[in-house]
Every structure is written in C-alpha cells, then in structure tokens.
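Visitor: below: sequence and its predicted model.
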Amino acid sequence: MEPVVKKQQQFFNTGKTLDISFRKKQLRKLKNILKDNEAKIYEALDKDFRKPMFESYATELLVLYQEIDHLLTNIDRWAKTKKVKSSIINFPSKSYIKPQPYGVVLVIAPWNYPVQLALNPALGAIAAGNTVILKPSEHAPHTSGLLAKLINNNFDPGFLRVVEGDAETTQSLLSEPLGYIFFTGSTHVGKIIMQSAANQLTPLTLELGGKSPAIIDQSANLTLAAKRIAWGKFINAGQTCVSPDYVYVHTSVHTQLCRLIQQEIRSFYGDDPSQSDDYARIINDKHFNRLTNIIEPENVFHGGNTDPNTRYIEPTIMTQVTWDDAVMQEEIFGPILPILSFDDLDKIIATLQNKSKPLALYLFSTNNKNQKKVTRNLQFGGGCINDTVAHLGNIELPFGGIGNSGFGTYHGKTSFNTFTHPKSIMKKSNWLDISLRYPPYDGKLKWLKKLTKFL
C-alpha cells in the first residue's frame, strides 16, 4: 500500500484540494456518477444480499444525494477563515481560525450499507479538502467491485482511490502514514483499528454498534410503536447498526405489543416473507450461522424459520428472554427481536446504566416526565422519541456513538468538522512590543497581576 498512500500524499501536497471550486467539482462529479449508474448499484446490492430496490435508494443513494447537496450549499461558508477576539496580553494582534484538511484520509467501510457507509464519510473528507483512500468491505463483493470500477475509472488515484481486499489489506494500509482514519464496523475490529492508529498517533473516528434498546411505557401509542419498531428492526433484514436490538415493554402491554408487531410483520412482508421482494437476506454463511444459533425455539413468539440455501431468516420475535440468554450477549445484527418486560422504569434505567453505552436508544412514550427521565439519565449516541432509526434522516443531527459504540460524529456540518483541523493563528504587529513578558522579571509580577484583572 506504500505507493497508494505516497501518491495521495503527493497529490495533497500540490495544494489542489485547498481550492473550494475543486472540491465542489469533485462532489458534483461523484453525484453524477452515482445517478448514471443507479441500475448497476441496485443490481450489485441485490447480488450481495438481495436488498430491495426501494431500500437501496432510500438508505443508500438518497442519503448520499442529500449529503452532497448540503455540502455544496454550505462549503464556502464552512471553509472560510474565521476571525476571533485577540487577548489584551497579546496586544496589538489579530487572531483567526483557518480550517485545515488533515491530508490523506482512510475510510474503512462495512458491508451492511456498502455504498452509503463507504461514500458518506468520504464526502465529508472531500468537502474538507482531503484526499481519500476508500476500503470497502470484502463481504459485499459485488458492491465493492462496482465501487472500485466507478471510482478508479473516473478519479485521479492521487485524489480518490478504492482499494479492495481483506483484513490483511486493511492492516497494510493502517501501517502507512495517514492524516486521518474513519472506521465503521464492529467494536471488536474497532479496537484493532484504534491500536494501529495509536502506533502512529493518527486521529480517527470509530462508528461502532452495540445493543440499542427500545423502551415502551404504558402511555405509548402501541399501534404506531409496533409499526415503527418493526420497520426499524427488519429493514435490511435487521443488519443495521442503529436498529432496535431488543425491546423493553411495560408488563401491562407486553402481550398486546407482541401481537401488534406480529401483525405489522405480516402487513409488511405477507404470510411468507421468503416470497417477499421487500425483504433482504443475510450477508453470508458466517452471519447466518451465528444468527440461527441464538434463536431458541421455545422462546419464539413469531417466525423462527430459516433457509441456509438462500440465507433467509424469517422476521422473528422472541419472548421470555433474560440477559443470560445467548440472544442478549452481543449485538444481534439480524432479524431477531427479543422482547422483555418491566414494571418499574427506574429499575430499567438502572439496569441500562450498567450496560455498554449503545449507538442508539428509542423511547415510545407520551409521558413528558418519562421522556425527560430516560433522555437525561441514559447515555447513548443518538435516538428517537416515538420512532426508530429516523433520526439519521436529519442531516442537521450529528451521528456517532459513545463509549463502546464509538466516538466522533459526522453527517452535514459535523462531517466537515470531523475531517478538518481548526488551525489557530495569531498575527502580531511590529509597531509596539511590550517588555513586560521578557526577563529579567524583577518587579514585573505585580504589574502582570494588575493587568490580568482586566482579562
């Protein structure tokens, strides 16, 4: 990977990416390439895990189009040098902050949204004036190959380059001098990425995952809660980092909620979801086997059917589940929804405070007191009240995790900020030089104290 990174370093050193018009041109070019190749993108996603065309557009392409448009509208303002107040102790001087790109950015993308989660951070890096090396996931080979073809055939490799390969390729890239690393994936791999970055003190963002809960109290609109939970959980066959991993519902409405979610599954996908064109498949045999092993037949309220030949797992509801069960030991990342019950919201808050901080949390409640209590006392990356997943649709909301679910944010302006170093500069005048700061200091301390009283 040495020549790949070196070529990008050389391109960055030419200063071309510092030109805002250059950045805009590349963003527009990328949008046009995506639009011209939408059919090929749908085909690749279908081959990798039978992703429905509607979901492919809504969760992959539309998100990117909106992000590009937002960046194009605001990049001039965000990239401007900003004047700030100077301190009296530095009089006479002027101070300002100049947004500065990091240089060569490595984006390591996951397989579950292999177009959007590859290109979305890359867009922010481009807008901020960096060059980008993009490493898509080898677990979505058709999409990875298409991205490589579309990008590498249309952009200068010194500016934007897709590098395909496995974990060894990623490790090789990480061993090179980089300006910034952006990783989306599992917590386990995130720790490995961070260790590699630490060896060279490379700044990074980790977008990880975790067990994101949905909490439903007795005041919730259960019909809407069931529909929105079923949508958020089973879109992309549950292979979404912010999907509701499990549900905590008040005991008084537990059975009712289970039945309502069951109804929504049938409404969405019919009596046999394996025949639905709107339901995706599991990405590979490894994940299929992992998921089927955590389905306990005696706990299945709905679903549970699987087909290894097509990597199909029916949307599944599990009840009578505890934290000791296999399904609660790690992030599910598939179409299996455990539903637990509670009597006391305060006890659930106390329980979740002792768990890893999730990437998302969803509360269904019309009780303002409960809304404030949950959002104030629980730490999580982001989330919704009375909905799931939809907060990602607001480009003004930063997206990112906390603790084991990652750190750093992006989307919209936060993407620009993530890939930008705020370079601080003070310009001192030569017409006056106050001698107070210079040695010898005898008799000067009292004057320094008097002066700083006015600061």
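Guide: Sure thing, it's come through. Residues are numbered from 1 along each chain as shown.
Visitor: from here on, contacts and neighbour counts on C-alpha atoms
Guide: Fine.
Visitor: and residue 350, how many residues sit next to it?
Guide: Here the count is done by other Cα atoms under 10 Å, and residue 350 has 12 residues near it.
Visitor: likewise residue 2?
Guide: Number of residues near residue 2 (other Cα under 10 Å) recorded here: 11.
Visitor: the structure to be compared is supplied as follows:
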Amino acid sequence: MSAAAEAYARLSAGDARRRIEFTLQKRRAVLKRLAAEIRAREAEIMAALAADLGKPAVEVRISEIIPILSEIRHSARHLKAWARVRRVRPTLSMIGTRATIRPEPKGTVLIIAPWNYPLCLALGPLVSAIAAGNAAVVKPSEMAPATSALIAKIVAACLPADLVAVVEGGIETSTDLLAQPFDHIFFTGSPAVGKVVMAAAAKTLASVTLELGGKSPVLLGPDADLKKAARMVAWGKFANAGQTCIAPDHVFVPRAQQDAFAKALRAEIARMYGANPQTSRSFARLIGAKHFERLRAMVSEAVGQGAQVIAGGDAEAASRYLAPTVLSNVPETASLMREEIFGPVLPVIAYDDLDTVLAGIEAGEKPLALYVFARDRALISRVCRATTSGAVGVNVTLAHFLHLNLPFGGVGNSGLGAAHGHWGFQAFSHEKPVLENRFAVLDPLMPPYGTLATRLARIVQALVG
C-alpha cells in the first residue's frame, strides 16, 4: 500500500467516530496546539523559507505566520456561531413543518499546497478543515523541500495521527493521493493543474475548492494618485519576487501619465530595495532554475519584439535572482502578455480609451484579482460593473487576502469556491437540511388523487404562483 493510500485509509477509518466525538471544544484545543507549535518554531520556519525562496524574515512573518495565526484565532472565536444548528422559516407550502440546517464535516479531506507560500497555503486550509471537524491529508509542495519537511515535523509534533497526516513527495505522490476517494479536495496552484485535480475528483465525485490564478490587471484612472499607486503596485508585484497568485500582472495607465508613473515606480523600487536589489535583505529569490529561465526568456522575447526595459532587467542564474523589472511597449503577441507571469516582471501598458481596456479584460480569462486606482467613485463603480474577477482592490493590492471577513477565491479560470474565515469553514462542511413534520397537511395530497387533492393542489398553486 502506498503512503497516500495508507494515510487515507488510516484517517477515513475514524470518520463515523470523529463526527460524534470531535466536539467544538476539542477542535479549539487542536487549533490552539497548532498555534503554539508555529510560535515555538518561528526560527525554523524563517530558516526553511529562506532556504526555499530566499524570503526575508519579516516577509515570512507577514505573509506566512501571521495569516495562519489570524485564521486560527478567528476560527476559534467564531466557531460556535458557524457550527450552530440554524432554524429556517417554512415556506407557504411547508406550513406545519420545522426546518433546520446542521453543518457537519465532510469527512476526510485532501489539501494540496503550492510552493510560493508553502507554509501559509498548506496550514491555512488545514485550520478551516479542522474547524469544520474533518480529518485531513496535507500534501506540501516538493518544490519547497525545506518547508515541506518542516510542515511534516510541525504536524507530527502537535496534531493527532488519526486526525492529520502529511504525505510528502512529487507528482507521483499527488497522483496517488488524487486516486483516493476523499470527501473534499482543496487545491491551490495553476489553472492547468487545477483541471487535472477536478478531473480526478470527478472519478470519485469529491467536491473541490480550487484556488488558482491568472493575469490580475491593474487599472489606473486619470485621477489616480500616481505616487500611492506606484507604492502599492511595487509592493504587490515584487513581494516574494512576484511569486504571488494575486500579484499585479500588468498595469494599464493613461498614455499622458505613462512617463510620470514609470518615474514613480522606479522611485518606489529604489526606496523598497535600494539601488541594487540583489544586495537587499528585503527581496526574495525565484523558486528554481526552471522558473528563472522561463522568466528570463520571456523578458528577452519581449525586448526582441520591441519592448523597452525601463527598470531592472539584471539577472543571476546561480542565486536565482531576477531584479524587479518593468517594461513598456510590450507587444500583445509576447508571452508576457499571454501567460501568467508569476515573477518580478511588470509590463506597463499605455491606454487611450478606458472602454477598450475594460472590454479587453472582460474578453480574457477571469482574473483572481483586479486592482483599480482612482479617486472618482463613478469610475471605480464602472470598473466593478464592467469586469468579472475573484476580487477587486481599490487603491490597494494584496491586502484582501488578509481580510478574514471577506471570501477569498476565484471565478472561472481563476478558481472555484472560496476560503478564509466562515467561507473556509463552509468549504469543508456539508450543510445538512433536516425537515420535521409537525402538523403539515400532506395526507390529502397523496394518492389516490380525488376531488379534495385536486382542489388543494389548485389552491396551493394559486397561493404560491
């Protein structure tokens, strides 16, 4: 039996008992132990992420540790309300019945995490799965091996073996896991792999949550504060060396403001990372050689087709360093404009007509995030109405990920379902309806159908129709 099959069998064997015995108090206790273990291993976490991604310690705290601890605190605080049995009012034809909705755990679930935020995007969904009362198998990314090994250590140290299992490995391990009849699969990664996950889930009819990605555009209105926009775009794009699913992918700027925005953007890059970002302690590295070569080839292709590098462009293969890079005049045929970039490379696109830009955004795949910078409320509303995206950030980037009272998820090519807070709890729960007959008048509507049934059916139809 493979490690994947063994982990599934061991955890799923306790589903029936867990449904009864895994009380809210016990769930909170498990989450509390996880939080304590994360706090105790902060130094190890920072070292692992430095090894895998060259991630600065402060960035680890902001983007990996704080989101998990916040998710735990928020879930523990609201768990009683989320899990309560809710009574719903009867509809007209159901007078005489009592109806309730009872959230219950789906059972044994699978969480497949990506490499870009390897700790947060593995343990964040796990918090929601535990809060909802499930057992979970976690598959960390093999592309972040130091963090993957640490996740296994954290789970083994503080969580019951019959509740959570970590299965490490590569594509073969993921394939073995997807062949198991999990009750729910939570996947974070690319749209291409998301389709593979969804196809595998269809074989066992498992429900899925897909947190994917796409080309998240930024749109500057004519009245945008260019300095503030440049600061937000630089932060959103170059944090984690651009390896963020909701990072700005490209920027649309009014043609008359293109040069001024470029100047402001260069200034913000220098302010954040210094004159030489390669020596900055605040700038991360790319995950691997393959990803480095892909991005460098995309930049070279665009320049060969007439694009201009207006910031950055420096690269060093040995350390997987690619400077914060900004390009203008990037042709639409370039791969930078066709593929999700997922790195510290930012095309800036001048526009003359806002409607043309909005039509182009809506004609493409639906992005995970869309960002608009403007003061004009009518323009902001117009952008929201004219486009479809997983989320919209107004005069801000990235921060909606941290807002636990908002759902986080995509639409279409950028994802299916939502996570975080109550939405994460719901993703791992089945909302079971329970209908109780108290004094409903149903007998006259049963066969054999006579005159009374005919009259009653007509009366009910008239009342409801």
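Guide: That came in fine, so what should we check first? No experiment lies behind these values; they were computed from the predicted model shown.
Visitor: burial of the aligned partner of residue 305 of structure 1 in structure 2, as a residue count?
Guide: Aligning on TM-score structural alignment places residue 305 of structure 1 opposite residue 314 in structure 2. By the criterion of other Cα under 10 Å, residue 314 of structure 2 has 14 neighbours.
Visitor: same deal with residue 436 of structure 2?
Guide: Neighbours of residue 436 of structure 2 (other Cα under 10 Å): 11.
Visitor: measure it to residue 346 of structure 2 for me?
Guide: For residue 436 of structure 2, the distance to residue 346 of structure 2 (Cα to Cα, to the nearest Å) stands at 58 Å.
Visitor: swap in residue 171 of structure 2?
Guide: 30 Å.
Visitor: before we move on, back to that, so what's the match of residue 305 of structure 1 up against?
Guide: The contact partners of residue 314 of structure 2, by Cα atoms under 8 Å, 6 or more residues apart in numbering, come to 322, 323, 325.
Visitor: in the helix or strand encompassing residue 346 of structure 1, what counts as buried?
Guide: Assigned by DSSP states H and E, residue 346 of structure 1 belongs to helix 345-353. Using 16 or more other Cα atoms under 10 Å as the burial criterion, the residues of helix 345-353 of structure 1 that qualify are 345, 352.
Visitor: again, but for stretch 170-190 of structure 2
Guide: Neighbour count says stretch 170-190 of structure 2 has 173-174, 177-178, 180-190 buried, by 16+ other Cα under 10 Å.
Visitor: what does stretch 217-237 of structure 1 give?
Guide: By 16+ other Cα under 10 Å, the buried positions in stretch 217-237 of structure 1 come out as 217-218, 220, 222, 224-237.
Visitor: just checking, which of those belong to helices?
Guide: 222, 224, 225, 226, 227, 228, 229, 230, 231, 232, 233, 234 (DSSP state H).
Visitor: which residue ranges of the stretch 1-150 of structure 2 form helices?
Guide: For the stretch 1-150 of structure 2, helices defined by DSSP state H, counting those that start in this stretch occupy the ranges 3-12, 15-21, 24-40, 42-53, 57-60, 66-83, 120-131, 145-158.
Visitor: ok, back up a step: tell me which of the buried residues of stretch 170-190 of structure 2 fall in helices.
Guide: The helices, defined by DSSP H, take in 173, 174, 177, 178 from the buried residues of stretch 170-190 of structure 2.
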